[in-house]
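Asker: Prediction below, plus the sequence it came from.
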Amino acid sequence: MEVHRALRVVVSFIFLIIRSALAQQLPLSSGIERSALLDLRSSLGITAKNWPIKSDPCSSWTGIECRNGSVIGINVSGFRGTRGGGLNRRFAVDALANLTLLASFNSSGFALPGSIPDWFGQRLSALQVLDLRSCSVIGPIPPSIGNLTGLNSLYLSGNSLTGIIPSALGQLSGLSVLDVSRNLLTGSVPDTFSSLGNLTQLDLSSNYLSGSIPPGLGDLSNLQFLNLSNNSLAAYIPNEVGNLSQLIELDLSSNSLSGSLPVDLGGLRNLQFVVLSGNKFDGALPEMLWAMPKLQFLDVSGNNFAGVLPNFSSNANVSEALFNLSNNLFYGDLVSLPGKFRLIDLSGNYLQGMVPNDTQNNANVTGNCLQTVQNQRSLEDCRLFYAERGLTFDNFGYPDSVQPPSPGTASESNKRLIFILAGVSGGLRAF
């Protein structure tokens, strides 16, 4: 009996696979949809190589996906249009309105100069994926996009979109990826984004967004990648960001954020990449930040962080990490760093004392107040910094009555470390 039951399950499974394959191989059955595709072919200047006019679109047209004889997907990414189409092309996709079962439209890298039509959010109710990356799109994001409640991926990056981010996008409760980076968007981050509970990637970087980071972003329990860099965001990082337990990458660099870092940030056990450079943060770095077990890259350069360096030994994984703590206000003795530490940039601070022998090949320490190291700050600069804070300065290891020699130029090894760390910081993945 069990054998027969197992056999029936296997046969049923095979039948489903065959039926699914046949459904995808059925020819286009709707004359309206065929006419719509031909109109789209003409308006976009799609070549006969990709869409041969006398062939069945479901079986022969590149980038066309069908199911049960209906079009459910169009992908023209990477296509090269005809010469005439390239000269006259615009956001001429009105024919899509007649493809009522269309679930995916990908035109990334294929120029569609013009604005996204308002009817997109009214007529394409089955849409799940909309990819318009680097399509030369201009104008505002239509609020009607918020009506596409089945949408799970929205890519609009690398265009010239203007205006605000519509709060109506917060209605897309099934959205997993939202990328509107590298545009000309203004206004604030919508508070309604707190309703996007399925979001795993949020990239609003390289726009002109202002205001503060909404505390409601801390409600996005599935968020793994958050990039708000290169905007004009101000105020502080809300404590609620510490609730993002699934977060892997956090990039808030090049804004005007200030204040101290939330202590709860150190409790994000999955965090691997943290970029907070180019802001106005101050205070000490939370000790818990160094205890994150998966931390691989931390860049807090170009801020006003102060205090003594943390105890790196609290994290066994630190030996494989890259840290950029340059151009802050760290002071005190340079603690012994792990010998297997990959790279760390401590330049442009006010560290004093001797450099441990085991750190000279993996640490950039130029522009500090260290002894017997080239390219350090001037004596006056170091004395003034320590005096203003009521701290004792070691006078580069000389008695107070002795004038220390002027520091020399940067060593070749430190120049190499600067170059490597700069390359790593600029090469983080785009979400």
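Answerer: That came in fine, so what should we check first?
Asker: Going by C-alpha atoms from here, please, whenever you check contacts or count neighbours.
Answerer: Will do.
Asker: What's the local residue count around I420?
Answerer: 13 (other Cα atoms under 10 Å).
Asker: Is it correct that it falls within a helix?
Answerer: Yes. Assessed by DSSP: H, G, I helix; E, B strand; the rest coil, I420 belongs to a helix.
Asker: Quick check: it vs D251, distance?
Answerer: Per Cα to Cα, to the nearest Å, I420 is found 19 Å from D251.
Asker: do Y155 as well
Answerer: 18 Å.
Asker: the more surrounded of the two?
Answerer: D251 (23 against 19).
Asker: wait, doesn't that one sit right on N227?
Answerer: Yes. Counting by Cα atoms under 8 Å, D251 does reach N227; the two are 4.7 Å apart.
Asker: Need the overlap of contacts for the two.
Answerer: Counting by Cα atoms under 8 Å, 6 or more residues apart in numbering, D251 and N227 have no common neighbour.
Asker: need the next SSE after the biggest helix by length in the chain, C-terminal direction.
Answerer: With secondary structure taken from DSSP state H, the chain has its longest helix at helix 2-25. Sequence order places helix 31-44 as the next helix or strand after helix 2-25, per DSSP states H and E.
Asker: Could you identify the helix or strand that succeeds that next one?
Answerer: Using DSSP H and E, the helix or strand that directly follows helix 31-44 along the chain is helix 57-60.
Asker: Tell me the helices and strands packed up against that next one.
Answerer: Helix 57-60 sits against helix 2-25, strand 64-67, with contacts defined as 3 or more Cα pairs under 8 Å, 6 or more residues apart in numbering; DSSP states H and E.
Asker: Could you measure from V137 over to L161?
Answerer: For V137, the distance to L161 - Cα to Cα - is 6 Å.
Asker: ditto for A363
Answerer: From A363 over to L161 (counting by Cα to Cα), the distance is 42 Å.
Asker: And these two? Which one has more around it.
Answerer: Neighbours were counted for A363 and for L161 using other Cα under 10 Å; L161 has more, 26 against 23.
Asker: The more buried one contacts G114, doesn't it?
Answerer: No. When contacts are counted by Cα under 8 Å, L161 is not listed as touching G114 (9.9 Å).
Asker: overlap in contacts of these two?
Answerer: The overlap between the contact sets of L161 and G114 (Cα under 8 Å, 6+ apart) consists of V137, I138, G139.
Asker: got CSV for the residues you listed, with secondary structure, distance to V71 and neighbour count too?
Answerer: Shown next, in CSV, are the shared contacts of L161 and G114 (DSSP: H, G, I helix; E, B strand; the rest coil; distance: Cα to Cα, whole Å; neighbours: other Cα atoms under 10 Å):
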residue, secondary structure, distance to V71, neighbour count
V137, strand, 24, 25
I138, strand, 27, 18
G139, strand, 28, 17
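Asker: take the one below as the second:
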Amino acid sequence: MPAPVLTRPARTLPAGARLIALAPDAAHAVRVLALAGEGASLAALLPADGEDPSLRIARQAATLAERIVSHVLGIAHGPSAGGLRGETLELEAELEQLRRALPLAAARQMPTVENASLALAGEWMTEAALEAHGHALMLMTHPEYEVVAGIRALHPAETLARAAERVLHVAETWAAHDGLLELEIEASYWFSERWSAEDDGDERGERSVHRRMEWALAERPTLARGESVLASLLHSMEVAGWSKLRRQAARALVRSVTGAFQVLERRADGEVARVRSLTDNRELHVRDPYGEAVPGRVLLGRALPSGGGEHVFALSTELVSAEDASDLRAMAADVRAFAARLPFAVALEATIADGLYGARLPRPVSPAADPDDALLRLEELHARMTERGLAQPVEHPGPVPGGATAELLAVPSDAVLRAWVGALSGATGSVPAAPLRRPAEPRYGT
């Protein structure tokens, strides 16, 4: 009988959260914070006057977000609702000055305090609640109240796992300042997507996206830097203003371990499980306060070191009920077979897609939107790599498409870029239609 894939806890607000209706002055502060999210984006259109105006607004918004969260949580010496109203004055003045300085067309795009999107304020406050206070937070509207905040304290294990997910997005944004890094990330996403199940937008798809981000940003060494994107970010000045939790999460991702781990036993205190890798017999002690890791289950994903010789599994981990020895042997054999030709983390993704969800692999994923887009990417990659002495010109294997460069990149040391370049080269003529595939059929999972 197939081993079932188990449902993991939702990523939104944990069960048992408290709902708090904000007083009008506190709700106003949230609205100003939402406006600041819009303003920070539009401020990038203005010339810097000694300091980037978008960064100045973002810094003030982050400070206000932390103060609002302190008020919601009732932190000692935190501001009252009336005090928050006063603390918004400086940011409100900054945003009004921004509105006057923007070109007329851009100024019209900037909403008012009353109609700014609460989702933007929610992002600031979620980050502040997690990184400064170890809480989950969600903003909601209510027919009788302007703004309602849902909050709950998190176990340190989940706090680290949630922070690890957020720092991946920070790393992705930071890499956009380096053209070659950005292209390498795009190549990594394309490469790993071909070995994943199709994303239908549900929790399963979200877990797959984050596993691929973990590999592309925290594990895969880049040609641009000689180390992973996240490792490079940790060596930059960018981290000077980071919270302790964000630094811990970033380091945990860089030092993480990926694999298929069978749960052997659970310690008497009920929070720590001993797991063993199905492929190399490595054993780990995993802190699991929610009772997911119990004997008879397998966790396929990434374990983050959390200190004291323990690990915490990333939220992207798949949880499978697999007590049958044949299922365990099949999983181990699949991981090893895929790993013979793929990076290990991608091999694990392929095992999940093929064995648990019945995907036909590799999936046909276009490397570009159309032939012109493929050509632009080839030429940009060529330019970025030649300026760093990483490109080797080779003869074009066939007729050169109209307007295309006659040079391709030979990147023998990097299988990911080599595959992407080959796919882009093929796409400059035409992007083939996806072949017909039989329906997905899981083999040891449902």
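Answerer: Received it, and whenever you're ready, just let me know what you need. The structure presented is a predicted model; accordingly, all values stated were derived computationally and were not measured.
Asker: Quick TM-score on the pair, please.
Answerer: After superposition, the two chains reach a TM-score (TM-score structural alignment, normalised by the length of the first structure) of 0.26; 176 aligned residues with a Cα RMSD of 6.7 Å.
Asker: one step back: which one of the helices and strands packed on helix 57-60 of the first structure is the most hemmed in?
Answerer: strand 64-67 (a mean of 20; mean count of other Cα atoms under 10 Å).
Asker: what's next to it, contact-wise?
Answerer: Strand 64-67 of the first structure is contacted from outside by A23, Q24, Q25, L26, L28, P57, C58, V71, I72, G73, I74, N75, using Cα under 8 Å, 6+ apart.
Asker: Of those residues - the most surrounded one?
Answerer: Counting by other Cα under 10 Å, top hit in the contacts of strand 64-67 of the first structure: V71 with 26 neighbours.
Asker: That one and L44 of the first structure, how far apart?
Answerer: Computed as Cα to Cα, the V71 of the first structure to L44 of the first structure distance reads 18 Å.
Asker: again, but for I32 of the first structure
Answerer: I32 of the first structure sits 18 Å away from L44 of the first structure, going by Cα to Cα.
Asker: Kindly report the same for Q122 of the first structure.
Answerer: 22 Å.
Asker: Neighbour count: these two, which is higher?
Answerer: Neighbours were counted for Q122 of the first structure and for L44 using other Cα under 10 Å; L44 has more, 24 against 14.
Asker: Remind me what the helix or strand hosting G422 of the second structure packs against, helices and strands.
Answerer: G422 of the second structure is part of helix 415-427, with elements assigned from DSSP H and E. Packing partners of helix 415-427 of the second structure (3+ Cα pairs under 8 Å, 6+ apart): helix 179-193, helix 371-387, strand 408-409.
Asker: mind running it again at 7 Å?
Answerer: Packing partners of helix 415-427 of the second structure (3 or more Cα pairs under 7 Å, 6 or more residues apart in numbering; DSSP states H and E): helix 179-193, helix 371-387.
Asker: For the last one, name the packing helices and strands.
Answerer: Spelled out, that is helix 371-387 of the second structure. On a contact count with 3+ Cα pairs under 7 Å, 6+ apart, helix 371-387 of the second structure meets helix 179-193, helix 415-427.
Asker: The helix or strand that it is followed by packs against which elements?
Answerer: Going down the chain from helix 371-387 of the second structure, the next helix or strand is strand 393-394, by DSSP H and E. Applying 3+ Cα pairs under 7 Å, 6+ apart, one finds that strand 393-394 of the second structure contacts strand 408-409.
Asker: Show me where the stretch 201-350 of the second structure has its strands.
Answerer: Counting by DSSP state E, counting those that start in this stretch, the stretch 201-350 of the second structure has strands at residues 257-266, 272-277, 283-287, 297-307, 310-313, 318-321.
Asker: so which of those strands gets nearest A347 of the second structure?
Answerer: strand 257-266 (9.6 Å; Cα to Cα).
Asker: buried sites along that closest one?
Answerer: The neighbour-count check on strand 257-266 of the second structure (16 or more other Cα atoms under 10 Å) flags V257, T258, G259, A260, F261, Q262, V263, L264, E265, R266 as buried.
Asker: residues near S70 of the first structure, how many?
Answerer: By other Cα under 10 Å, the residues close to S70 of the first structure number 22.
Asker: Can you tell me how far it is from G31 of the first structure?
Answerer: 10 Å.
Asker: would you list the helices and strands packed on helix 371-387 of the second structure in JSON lines and tack on mean neighbour count and distance to A21 of the second structure?
Answerer: As requested, those are exported to JSON lines (neighbours: other Cα atoms under 10 Å; distance: least, Cα to Cα, whole Å):
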{"stretch": "helix 179-193", "mean neighbour count": "21", "distance to A21 of the second structure": "41"}
{"stretch": "helix 415-427", "mean neighbour count": "19", "distance to A21 of the second structure": "50"}
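Asker: Serialize those to JSON lines and add fields for distance to E92 of the second structure.
Answerer: Shown next, in JSON lines, are those (distance: least, Cα to Cα, whole Å):
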{"stretch": "helix 179-193", "distance to E92 of the second structure": "35"}
{"stretch": "helix 415-427", "distance to E92 of the second structure": "47"}
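Asker: To P371 of the second structure, which of those helices lies closest?
Answerer: For P371 of the second structure, the closest of these is helix 415-427, at 5.5 Å, according to Cα to Cα.
Asker: Same list (the helices and strands packed on helix 415-427 of the second structure) but as TSV, adding distance to L89 of the second structure.
Answerer: Converted to TSV, those look like this (distance: least, Cα to Cα, whole Å):
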stretch	distance to L89 of the second structure
helix 179-193	38
helix 371-387	45
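Asker: nearest to E318 of the second structure, of those helices?
Answerer: Of all these, helix 179-193 sits nearest to E318 of the second structure, with 16.7 Å by Cα to Cα.
Asker: and the closest one, what other elements does it pack with?
Answerer: Counting by 3+ Cα pairs under 7 Å, 6+ apart, the packing neighbours recorded for helix 179-193 of the second structure are helix 371-387, helix 415-427.
Asker: Thanks a lot, see you next time.
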